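> coords please:
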Amino acid sequence: MKKLIFVLSASLLLQSCIVSTATKAVTGVAKLGYKTVKGTVNAASWAVSKAAGKIDEDRVGGTWKVVGVYKGSYEQFQQDQNRESTFESECGEAYDQIIFKSNKSKFKPVHCSGQDEDWVKYDFEFGKNPITKEKENYIEYNSNNYITVIDVDNKTMVLEGNLMPKLSFSGARLYLLEKVK
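The predicted structure follows:
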C-alpha cells in the first residue's frame, strides 16, 4: 500500500512539474514572439536610409497611407536618438492617404474626412534638387514645389517636404507611408 501511495504521489508531482515547465515554455515563447513582432514593426517603420541612385518611378505608384510623421528634416532625423514618430492620427477608423498615379504623373492627398484635393501633376526627377542642392530623387509639382523621395520599397515609402499642408503647419517634414494597394 505504501508503494502504491508513493508511486501515485511521485506521478502527481512529476505531472505537475511537467505542466509547470510546459506553461513556462509557452509563456516564454509568447513573450519572445511579441517582442520580435513589435521590434520588427518598429525597425521597419523608421529604419530609413536615403536611396543610393535613381528610383524607378513606377515604385511610387499606388495608394499610400500616412503611418508616421517626423517633425524635422531628414538630416535632423539622422542625428536624432529617439526617432519614433510623433504622428497621432485624428482619423479614428480611416486614415490620411496619398494616391500616386505614376503612369499619368499625378498625385493627390486625401484626408480621412473625405475632403478630396485636386489631382496635381508632377515630374519625377533624379538630379540636383533645387531646394537641398543635393543629387537625389525628387518630385517637382506646381513648378516650384519639391518633395524629396528618400526611399521606396514594396511596403513603405519615406518622403520629405510639404506633402500634406494640414500636417505641415505643425512642423511635419518627413513622412512614412505604408502601401495600401
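> hey, let's count contacts and neighbours off CA atoms from now on
Noted.
> Point to the residue nearest the middle of this structure.
S45 (3.6 Å; Cα atoms, centre = their mean).
> these two touch, right, that residue and L176?
Yes - with contacts counted by Cα atoms under 8 Å, S45 reaches L176, the gap being 7.2 Å.
> Find the residues that touch each one of these two.
G68, T156 (Cα atoms under 8 Å, 6 or more residues apart in numbering).
> Tell me which residues of stretch 157-166 come out buried.
M157, V158, L159, E160, G161, N162, L163, M164 (16 or more other Cα atoms under 10 Å).
> Please measure how far the first residue of it sits from its last one.
Length of stretch 157-166, first residue to last, Cα to Cα, to the nearest Å: 20 Å.
> Other residues contacting that stretch?
Against stretch 157-166 from outside (Cα under 8 Å, 6+ apart): 48, 60, 73-74, 109, 146-152, 168, 172-179.
> and that stretch, how far from the chain's centre?
Remark: stretch 157-166 is offset 14 Å from the chain centroid, using Cα atoms, centre = their mean, to the nearest Å.
> elements contacting the helix or strand harbouring I98?
I98 is located in strand 97-101, with elements delineated by DSSP states H and E. Under the contact criterion of 3 or more Cα pairs under 8 Å, 6 or more residues apart in numbering; DSSP states H and E, strand 97-101 touches strand 62-70, strand 106-110.
> could you check the angle strand 106-110 makes with the first one?
Using axes from the mean of the first three to the mean of the last three Cα atoms, to 10 degrees, the interaxial angle of strand 62-70 with respect to strand 106-110 works out to 60 degrees.
> Would you map the helices across this protein?
2-46, 74-79, 165-168 (DSSP state H).
> So what's the residue count around E178?
21 (other Cα atoms under 10 Å).
> Next one: E134 from E140, what distance?
From E134 to E140 the distance is 14 Å (Cα to Cα).
> Looking at these two, which has the bigger crowd around it?
Shown here are E134 and E140; by other Cα under 10 Å, E140 has more neighbours (17 against 10).
> From V69, how far out is T63?
Taken as Cα to Cα, the span from T63 to V69 is 17 Å.
> one more to put side by side:
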Amino acid sequence: MKKIIVSICVIGLLQSCIVSTATKVVTGVAKLGYKTVKGTVKGVSWAVSKAKGKIDEDRIDGTWKIVGVYKGDFEAFTNDPNPESSFESECVEGFDQIIFNSKKSKYKPVHCNTEKVSWEKYDFEFGKNPLTKEKENYLKINSSNYISIIDINNKTMILEGALIPKQAFSGGKLYLLEKIK
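Okay, here's the model as predicted:
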C-alpha cells in the first residue's frame, strides 16, 4: 500500500514539474515572438530586428509589392508601442511595386502596375552606411541616396530610406514589401 501511495505522489510531483516547465517554455516563446514580429499589414508581418551579417544579393531579385509604409525611421518603429502602416495607395487598379534585377544591379519603381519607368542602376553593399553610420546591408542609388535593407526573406522585405519620393516628403521612411514574383 505504501508503494502505491508513494508512486501516486511521485507521479503527481513529476506531472506538476512538467506542466510548470511547459508553461515557462510557452511564455518564453511568446516573449520571443513579440520581439521578432511587431504588427501586421494585410497578413504580412513587420520584422523588428535587423539582419545580422551580409545578405545574399540574389534575395532581392523579383517583383515586390509595397504593402506598408511607416512614417518614421527604424529606431522610432522599434520604440513605438503600437506601430501601424500609414500607406494609402492612390491606385484604383493595381498597386505600387518595385522590380529588382540583381544580375544587372538594376531596379525600377512602377506606380499602379502601369507606368513605364526606365531601369535605374544600384550598388548592393555591406558595410558602413554613410547615412546611418552603421554596418549594414544597403543599396546605393545614384551617388547620394542610400536605402538600408532591414530584413528580407522569401516572402517579405523591409527597406529604410527615401525609396519613394512622394512618401518620403510626407515622412515615410520604412517600407514593407511583399514578394509577388
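> What would you report as the TM-score here?
After superposition, the two chains reach a TM-score of 0.74 (TM-score structural alignment, normalised by the length of the first structure), with 143 aligned residues with a Cα RMSD of 1.7 Å.
> Residues touching the strand holding I98 of the first structure, excluding its own?
Residues contacting strand 97-101 of the first structure (Cα under 8 Å, 6+ apart): 60-66, 106-112.
> what's the mean deviation for it versus the second structure?
Strand 97-101 of the first structure differs from its equivalent in the second structure by a mean of 0.3 Å after superposition (mean Cα distance after the TM-score superposition for the first structure).
> can you give me the offset of that strand from its chain's centre?
16 Å.
> same question, stretch 89-102 of the second structure
Counting by Cα atoms, centre = their mean, stretch 89-102 of the second structure comes out at 18 Å from the chain centroid.
> buried set for that stretch?
Result for stretch 89-102 of the second structure [16+ other Cα under 10 Å]: buried residues F95, D96, Q97, I98, I99, F100, N101, S102.
> Tell me which residue of the first structure matches up with N79 of the second structure.
In the first structure, N79 of the second structure lines up with Q79, judged by TM-score structural alignment.
> That match: how many residues sit nearby?
Quick note: Q79 of the first structure (other Cα under 10 Å) scores 9 neighbours.
> what about it, distance to S85 of the first structure?
Q79 of the first structure is 15 Å from S85 of the first structure, by Cα to Cα.
> Over to V69 of the first structure?
Distance from V69 of the first structure to S85 of the first structure, by Cα to Cα: 6 Å.
> wait, which of the helices of the first structure is closest to D123 of the first structure?
helix 165-168 (19.5 Å; Cα to Cα).
> mean deviation of that closest one from the second structure?
Mean deviation for helix 165-168 of the first structure: 1.5 Å (mean Cα distance after the TM-score superposition for the first structure).
> Settle this for me: T78 of the second structure is touching A47, isn't it.
No - the pair T78 of the second structure / A47 is not scored as a contact, 9.4 Å apart, by Cα under 8 Å.
> of the two, who's got more company?
The neighbour comparison of T78 of the second structure against A47 (other Cα under 10 Å) goes to A47, with 22 against 15.
> Quick check: closest non-adjacent residue to that one.
Nearest non-adjacent residue to A47 of the second structure, counting by Cα to Cα, 6 or more residues apart in numbering: V37, 4.9 Å away.
> Can you give me the neighbour number for the one you found?
13.
> OK, contacts around it?
Here V37 of the second structure is in contact with S45, W46, A47, V48 (criterion: Cα under 8 Å, 6+ apart).
> Could you check how far the third one is from G53 of the second structure?
In this structure, A47 of the second structure and G53 of the second structure are 16 Å apart, going by Cα to Cα.
> biggest helix in the second structure, by residue count?
helix 2-36.
> thinking again about what came up before, would you list the helices of the first structure in a markdown table and tack on distance to V120 of the first structure?
Below are those laid out as a markdown table (distance: least, Cα to Cα, whole Å):
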| stretch | distance to V120 of the first structure |
| --- | --- |
| helix 2-46 | 27 |
| helix 74-79 | 24 |
| helix 165-168 | 14 |
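> of all those helices, which lies closest to K128 of the first structure?
helix 74-79 (16.4 Å).
> Give me the mean distance between the closest one and the second structure.
Mean for helix 74-79 of the first structure is 0.4 Å (mean Cα distance after the TM-score superposition for the first structure).
> Quick one: residues in contact with that helix.
Residues contacting helix 74-79 of the first structure (Cα under 8 Å, 6+ apart): Y70, R83, E160, L174.
> Distance from it to the middle of the chain?
17 Å.
> What span of the second structure is stretch 5-14 of the first structure aligned with?
The aligned range for stretch 5-14 of the first structure is empty, by TM-score structural alignment.
> List the buried residues of that stretch.
Result for stretch 5-14 of the first structure [16+ other Cα under 10 Å]: no buried residues.
> cool, and stretch 35-55 of the second structure?
K38, G39, S45, W46, A47, V48, K50, I55.
> so how far is the first residue of it from its last?
Termini of stretch 35-55 of the second structure sit 21 Å apart (Cα to Cα).
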